[in-house]
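Peer 1: generate coordinates for the sequence data below:
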Amino acid sequence: MESSFSEQLQKGAFYLEQERFEDSILEYTMALKNTNNYKQKRDLNLVLGRLYQKANKPEKAVAAFEASLKLYDLLEPEKEAVAKAALHNNLAAAYMTLDIENAISHYKSALSQYKSLASSAQEDFLAHLANTHFALAEAFLQKAALAQAKTHFKEAIKGYEKLPELKDIKARAHYQLGLIYTEEFNLYDAKTQYTKALEIYEKEEVFGQPGNKPVIAALHNNLAITFKSLEEPKKAISSYKKTLELYKALSKSQATVFLPYVAATHSSLAIAFAEIQLVEKAIDETRKALAIYNELADSHPDDYTHYLATSLHNLGLFYFELKAIDEAEHFFSEALSLRKKIAAQAPKAFDADVCASALNLVELNQYLLENQLDISYKEKSLALLEDVKERLNTFEDSRLVIKNMKSDCTYYQEYFNTINLEKLSFQRTKKTIRALQEEINSTIFPREKMTYQEQIVSLLKIQFELYPKNEELRQLLAYAKNDLGWLYLRLKEPENALTQIQQGEELDERIGSLKCNRAHAYLLLGRLKKAEVLYRELISTHQAISENYTEIISNDLEKLEADGIDTSLINRIKNRIPLPL
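Peer 2: Got it, this is the predicted structure:
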């Protein structure tokens, strides 16, 4: 025997209380078929629409709500403004996953009606008005219409200012505004909105509400990212620490959900420490993240193995920063091996990660090659670079990170293809010489300068004996001899100066400053005629720069005079050649 209309309503209500939504839908649907009363049909469609929403059937929810709305228009629409406004909101919510434009249209209809209602009875409908602004803002956000979303979030906040009982929704509006400003890279406004949201959430009565703690943790995290972008690293670290504290607390009861957030925050905190040169702390935080990702990757390898690889890679970077080469090489190699395994299953997603680890390992190999003069690192690096090149060639996008890696790959291939022991040895010598030259420039005393210059000459001489055909090396040694000769002149040792200068000229007689210093040596030895000949040759044979050589000679003589050289000799030569007074 078929149930009566009233029995179907009773059963529908009973099943609804038991949250047996499918059974409730069945009873209300039969009741809808058993009535010809428009008001009953309207109300039943409204109930069915809400049930379909609970059952996650948005298409059927929309159909039921649309049917109910048509009946509202038939039944004294001017008396049903409140119910219709609520129904437009329900329709909009149902459309959110189906048709965002229709969702926005219905939210606008609801907003228009609530505005009209609020104008005559503002306090009764202010909450509905504010909530509809909030919902409409979220709809615009889903459409990526950020300007409209901002407008409605701001209007919602204005309404919530007068509704202290809805402070948690107000906090969410500030949070959403912060996300929009972050998207727009409007960092100062983002910081302001996150801070306002936190001021509400961290009040005792709001903080303890179910579901708010994860939002508060996310807010601290976003605030940390914002501080980091604003180049306020200490504030960023402070916010990351608060984020970590909250996620740790949440993970105690919901480890599956929140343990990944704990690991991710350790990683973010590590990077923040590294950026202010607290590398040891960065390593400590990364090791904590690594331990968690190890555990997560064991139970969910598809979801967390790539995070494990990233932690290994970051440890390599941090140890390399400390020049802890063995550790850096170990972690880069571990990361590369793991990333290759992941990329074998999904090359488009993870080949770029493989290239990043390989290029860092190549950079480390370059460091080892140059410091150990071990040519075996050349072949290792070229093999890595060939693989990197092949993987990068599969990328056609214009992402900056891909462009940079392609550029790095080209540079390293050229470097390792052309490097040899002679170049390596020469590069190391030049590096040492640069350091010695800094020492020379750091003192004003010729005797102290002499100590470092003699070391430079000795280094270059050893290299030149090994590689006598290296023309750059020959020229550097000639200039070094010249500089040593000049220092001997300043120390009133013209014989030693002349020896160094002549040796320099044997290496490269084209260097004009050698000739100039030889003239100075003759002058100090009292060989005025020889000095005069050389000075005149320098001035006359370099017509294009004769004024410069005149000034150079004059300045040199002034320095020698200041060092205590016999002024009578200097005055005699000044009378013989055209020098400025």
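Peer 1: alpha carbons only for contacts and neighbour counts from here, please
Peer 2: OK.
Peer 1: where do the helices sit along the stretch 201-350 of the chain?
Peer 2: Remark: helices assigned in the stretch 201-350 of the chain by DSSP state H, counting those that start in this stretch are 204-207, 212-229, 233-253, 255-275, 279-299, 301-321, 325-345, 347-372.
Peer 1: TSV for those, including mean neighbour count and distance to Phe464?
Peer 2: Formatted as TSV, the helices of the stretch 201-350 of the chain follow (neighbours: other Cα atoms under 10 Å; distance: least, Cα to Cα, whole Å):
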stretch	mean neighbour count	distance to Phe464
helix 204-207	13	74
helix 212-229	21	51
helix 233-253	19	50
helix 255-275	21	42
helix 279-299	19	41
helix 301-321	22	33
helix 325-345	19	31
helix 347-372	19	19
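Peer 1: out of those, nearest to Tyr160?
Peer 2: helix 204-207 (14.8 Å; Cα to Cα).
Peer 1: and the contacts of that closest one?
Peer 2: Lys167, Asp168, Ile200, Tyr201, Asn212, Lys213 (Cα atoms under 8 Å, 6 or more residues apart in numbering).
Peer 1: equivalent analysis for stretch 504-511, please.
Peer 2: With contact meaning Cα under 8 Å, 6+ apart, stretch 504-511 is reached by Arg474, Gln475, Leu477, Ala478, Tyr479, Ala480, Lys481, Asn482, Leu514.
Peer 1: secondary structure class for Lys162?
Peer 2: Under DSSP: H, G, I helix; E, B strand; the rest coil, Lys162 falls in the coil class.
Peer 1: neighbours of it, how many?
Peer 2: 14 (other Cα atoms under 10 Å).
Peer 1: just put the contacts of stretch 504-511 in JSON lines and tack on secondary structure, distance to Met450 and neighbour count.
Peer 2: Formatted as JSON lines, the contacts of stretch 504-511 follow (DSSP: H, G, I helix; E, B strand; the rest coil; distance: Cα to Cα, whole Å; neighbours: other Cα atoms under 10 Å):
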{"residue": "Arg474", "secondary structure": "helix", "distance to Met450": "21", "neighbour count": "22"}
{"residue": "Gln475", "secondary structure": "helix", "distance to Met450": "20", "neighbour count": "19"}
{"residue": "Leu477", "secondary structure": "helix", "distance to Met450": "15", "neighbour count": "24"}
{"residue": "Ala478", "secondary structure": "helix", "distance to Met450": "16", "neighbour count": "27"}
{"residue": "Tyr479", "secondary structure": "helix", "distance to Met450": "14", "neighbour count": "21"}
{"residue": "Ala480", "secondary structure": "helix", "distance to Met450": "11", "neighbour count": "23"}
{"residue": "Lys481", "secondary structure": "helix", "distance to Met450": "11", "neighbour count": "29"}
{"residue": "Asn482", "secondary structure": "helix", "distance to Met450": "12", "neighbour count": "29"}
{"residue": "Leu514", "secondary structure": "helix", "distance to Met450": "17", "neighbour count": "26"}
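Peer 1: let's see this one next, to set against the first:
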Amino acid sequence: MLNWLKKQFSSASQEETTPAIDTRPTESEQSEQAAELKIQGDAFLKQGKPFEAQQCYEQALAIAPKDASLHNQLGDLYYERRDLKGAESHYRQAVHLQPDFVSALLNLGLTLDESGQFLEAESFYRQIISIKPDEVLAHYNLSVTLASQGRTEDAIASCRQALSIRPKFSQAYFQLASLLGMQGDANNAEEALRQAIECDPQFVQAHWTLANFLQQQNRIPEAIQKYREVLELAPQFDQARDSLLAILFSTQQYSEAESIYRKLCLSTPEDAGIQNNLGVTLKAQDKLADAEICFKLAIQLRPDFVEAYSNLGATQLQKNQLQEAVISYQKAIDYKPASLEFYPVLARILRQLTRIEEARNLLLHAIKLDGNFAHAHFELGLLYEEQGELSKAETEFRKTIELMPAHSVAHGYYGVLLMNQERYQEAEASLRRCIQEQPNEAAAHDNLGMVFYLQNKYSEAIPHFKKALELNPVLENAWNNLGSTYVRMEQWSDAETNYCKSLHINPDSPLTHINLARIYLNQKKFSKAEASFKAALKDKPDGFGDAYTILGTILQYTGRHMEAIACFRNAIAKDPGFMEAHSHLLFQLGLGNADSPEEYRTEVLAYQSKLAADSTPYTTWKVSPQINRRLRIGVVSADMGNHPVGYFLENVTKEFDLQKIELVAFSNKTRNDNVNARLRQYFSSWHSIENISDPVAAEMIHEQGIDILIDLAGHTAENRLPVFAWKPAPVQCSWLGYFGTTGVPGMDYVLADHISVPEQHEEYFSEKIWYLPETRLCFTPPAIQPSLEVAANPLPALLNNYITFACFQSTGKLTDFTLALWAQVMQSLPEARLRLQCRELENAEIRLHTQERLRQFGIAPERTELHGPSSREAYLAAHKQVDMILDTFPYAGGTTTCEALWMGIPTLTLTGTTMASRQGASLLTYAGLSDWIAKDKNEFVRLAISHSSDLNKLSQLRSTLRNQVLASPLFDATRFAHNLQDALIGIWSEFAKKL
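Peer 2: Next up, the predicted model:
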């Protein structure tokens, strides 16, 4: 800016200060001749003939060598030709001949200034000021020279002095603005620029500088308007136009940018660059067809226009014209092989087209051209990850980060890769680095939340999901993940709210509908659950085995057992690797398939085959073969808490001889209830395997050096049976929580008793049966409350004059067979009543459905009472209104039978051929109630009538039954623990002998 001003004002100062031709008389005719030559030179100069003018001046100077004005004129000619040395020589001669020649002094100062001789230039300007203090250009030029020396304060003072002499001096205001800007005084600099424009509204450079200033101040609308004004004053000012276009692009004002480019295209139709830029503008507005035409025209005008090929490829990619995009990007590479930025883009498109080898080779070629090309390494990492080559993917992501430590996306992808490998600490570090580089990257916060979620650190996960949603409120995954976190925390309302917000973003999301269905299922809102299931499969009826599993569970709860089985089979057909569906099917077959062990065994073999194919069992273990030593017993369960499994387990664990048995827990569900707290004290260590993959969970167990690993779940909910297929312990057993064979390869034993599994039924098990000498179960009595004492509670039938039958089991166990059998009993005892109570009956739909099923089997609604869940104390107290329990078939009661026995209420059971159907018989046998076990349907009805007919005997049993069962193996924890402990030692001895 300063040089431009100095050049502009050198001629102006000359016009204002050049003295008239020296007309002093000469001594000879030579003087007249010199004057004539000078006049001719001036004439040539006016005609725009500087060389002819120079010849005249030089001839005149030869005649009159002491003519200072001639030297000054020649200096101007040399200056105009940018011959600064020639100009300086003549200006010096002029000043030498006439020391007070102000115009020559100004010109000499300007020339020295432009030659970088600032100090000498300064001295000449000061000489002028001493001669003529009000010479405004001297003050102005001095300001310029001082600024060039970095003496800003002095420069400002000189500039202000110039303005005091000439207040309307626009160039001085412009210079002052520059100086104030250098000092960071933005406000006064802006004011000086506006003063310059006020003095000279046509001052283009001032308008341009003010526009730039406004843009730097982020005053975008003002800057845009000022650029427009610049272009009105100077339509060909390319730099101003480019700045305006850039700011229009940055503010997405594409329409105006398009208008500018279209005008340029009309004025310069052969300019390929302008055609390309118009295409970019159109593409930004999603006018893809027009943009494509522009890029193709640009290429037609310039066949080697690499940028146009790239833009054309990007447009075709946006139009999903992948094959065409490949051709365009390949052309860009062909014309400019060294332009490495095109390689990753083309490789990504090739990946989309599943042309994997081409993509791989392209990226490897790019890396060969430049081994430090981070983007090629990153794309190669994505390719390897997509192909399941995780080790290679990790190598490439690491290389990317090594080359470009601030590559936030690489940190993000690497973090997810580590998370999927359950390397959570490394994943957390990588994702935190991603966020450090890009704090507003919502997906990174979402993924970091998942790292904590997968470690069961829910309170730490929630803030990251919320941060992701704060940054991107339409991030569907984050709403889903937040909902799933609340599910884990059993905050059902919050979970439902977040899933619904996810659906608001994507109403057709199958995953979200499935998640909602799970919540509704947990809350027993079966109609809503079924509706969500159907919505999940609306557009893809052949997918999502998970959804079919949910529907099967709904059908199971509503007693539609055969339909449930069909759903679980459908789920397996859709996704054979979905092991949860296999477990649901096996559970359902045991629950309601008419006591058919053969069909169950067929499905077990299919499950066994799938597990065997998906696992690599350990063959060595960190254990000692010594027999007489303390054994490390691992226990795997999601139910070690306020759950039926916990009720059975607690009474036993506290009676183990911990000198012989060391218990190690592997919990698949976080529980913080009072039962869990009591159980923990009997375990030497407690490990969570929740959300940990089967191989990693198996490795964790293997590292603990477990001698015998016990599963407490079987095919019930939240089981970890696939972990056992990895054989993390040398001996593995199934006990307590399940009623049949698991079918798991590597599961060695099922712990049972002779009643639940007679020897002739061993063929139905893939495991060996290890028989306990008495019952396979031992129940923990509830903490006795005075209100639960039964001695003062007479038999209700004595007061009611009718028998009250009851069942406290899940509606899922109410098979058609069961209801038909009960109906026979109720028909035989027309005054009897039936009370049903369970969690599912809290739901109005289930109550109505159950009532209707009972009616269909001939049990009138007025003879039944249906109750939902209550506190455990209230639930136990409800037994005081009951005379007798009717068991279900083929899945007999377990916990409810034991609780009823403790409350003095006997259960009438029917025995079958499966372990599930013989569970009631086992419990009653060891409780000393063999006469309450029916061998067939007819005997069941007969026994119901018989026991109901002798109320005195039933009343006597009621008053003594608690003490009777407390003394039995079923409640004698010390006795049972001794038997179980001996069994575990015996199992280990057999194994150790084989080593």
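Peer 1: out of the helices of the stretch 201-350 of the first structure, which comes closest to Leu71 of the first structure?
Peer 2: helix 212-229 (39.7 Å).
Peer 1: reformat the helices of the stretch 201-350 of the first structure as TSV; add distance to Ala85 of the first structure.
Peer 2: Output for these, formatted as TSV (distance: least, Cα to Cα, whole Å):
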stretch	distance to Ala85 of the first structure
helix 204-207	29
helix 212-229	29
helix 233-253	39
helix 255-275	38
helix 279-299	48
helix 301-321	44
helix 325-345	52
helix 347-372	47
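Peer 1: can you give me the helices in the stretch 401-550 of the first structure?
Peer 2: Under DSSP H, counting those that start in this stretch, the stretch 401-550 of the first structure gives helices at 421-441, 446-466, 471-490, 494-507, 512-524, 528-541, 546-562.
Peer 1: contact partners for Gln171 of the second structure?
Peer 2: Gln171 of the second structure touches Leu5, Ala196, counting by Cα under 8 Å, 6+ apart.
Peer 1: and for stretch 403-414 of the second structure, what span of the first structure is it aligned with?
Peer 2: When the first structure is aligned by TM-score structural alignment, stretch 403-414 of the second structure has no counterpart there.
Peer 1: would you point out the most distant pair within the contacts of helix 204-207 of the first structure?
Peer 2: The most widely separated members of the contacts of helix 204-207 of the first structure, counting by Cα to Cα, are Lys167 and Lys213 (15.0 Å).
Peer 1: what sits closest to Glu690 of the second structure if chain neighbours are left out?
Peer 2: Nearest residue to Glu690 of the second structure in three dimensions, chain neighbours excluded: Asn668, at 4.3 Å (Cα to Cα, 6 or more residues apart in numbering).
Peer 1: residues near the aligned partner of that neighbour in the first structure, how many?
Peer 2: Alignment note (TM-score structural alignment): Asn668 of the second structure maps to Asn548 of the first structure. By other Cα under 10 Å, 13 other residues sit near Asn548 of the first structure.
Peer 1: now the one 3 residues further on
Peer 2: The number of residues packed around Glu551 of the first structure, counting by other Cα under 10 Å, is 14.
Peer 1: for the one 10 residues further on, same thing?
Peer 2: The number of residues packed near Glu561 of the first structure is 17, by other Cα under 10 Å.
Peer 1: got it, and Asn506 of the second structure?
Peer 2: 14.
Peer 1: next one: Glu202 of the first structure
Peer 2: Glu202 of the first structure has 14 nearby residues by other Cα under 10 Å.
Peer 1: ok, it - contacts?
Peer 2: Glu202 of the first structure neighbours (Cα under 8 Å, 6+ apart): Ile216.
Peer 1: please report the distance of it from Asn222 of the first structure.
Peer 2: With distances taken as Cα to Cα, to the nearest Å, Glu202 of the first structure is found 16 Å from Asn222 of the first structure.
Peer 1: how about Phe464 of the first structure?
Peer 2: 59 Å.
Peer 1: go on, Lys406 of the first structure?
Peer 2: Counting by Cα to Cα, the gap from Lys406 of the first structure to Asn222 of the first structure is 32 Å.
Peer 1: same thing with Tyr72 of the first structure?
Peer 2: 45 Å.
Peer 1: then Ser376 of the first structure?
Peer 2: 46 Å.
Peer 1: just the element for Leu74 of the second structure, please.
Peer 2: helix 68-80 (DSSP states H and E).
Peer 1: helices or strands up against that helix?
Peer 2: helix 50-63, helix 84-97, helix 102-114 (3 or more Cα pairs under 8 Å, 6 or more residues apart in numbering; DSSP states H and E).
Peer 1: redo these as TSV? Include mean neighbour count.
Peer 2: As requested, these are exported to TSV (neighbours: other Cα atoms under 10 Å):
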stretch	mean neighbour count
helix 50-63	20
helix 84-97	21
helix 102-114	27
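Peer 1: could you dump those helices to CSV with distance to Ala338 of the second structure?
Peer 2: Conversion of those to CSV gives the following (distance: least, Cα to Cα, whole Å):
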stretch, distance to Ala338 of the second structure
helix 50-63, 49
helix 84-97, 43
helix 102-114, 41
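Peer 1: give the equivalent position in the first structure for Thr268 of the second structure.
Peer 2: By TM-score structural alignment, Thr268 of the second structure lines up with Ala297 in the first structure.
Peer 1: my guess is that match contacts Ala291, does it?
Peer 2: No - in terms of Cα atoms under 8 Å, Ala297 of the first structure does not count as a neighbour of Ala291; the distance is 10.0 Å.
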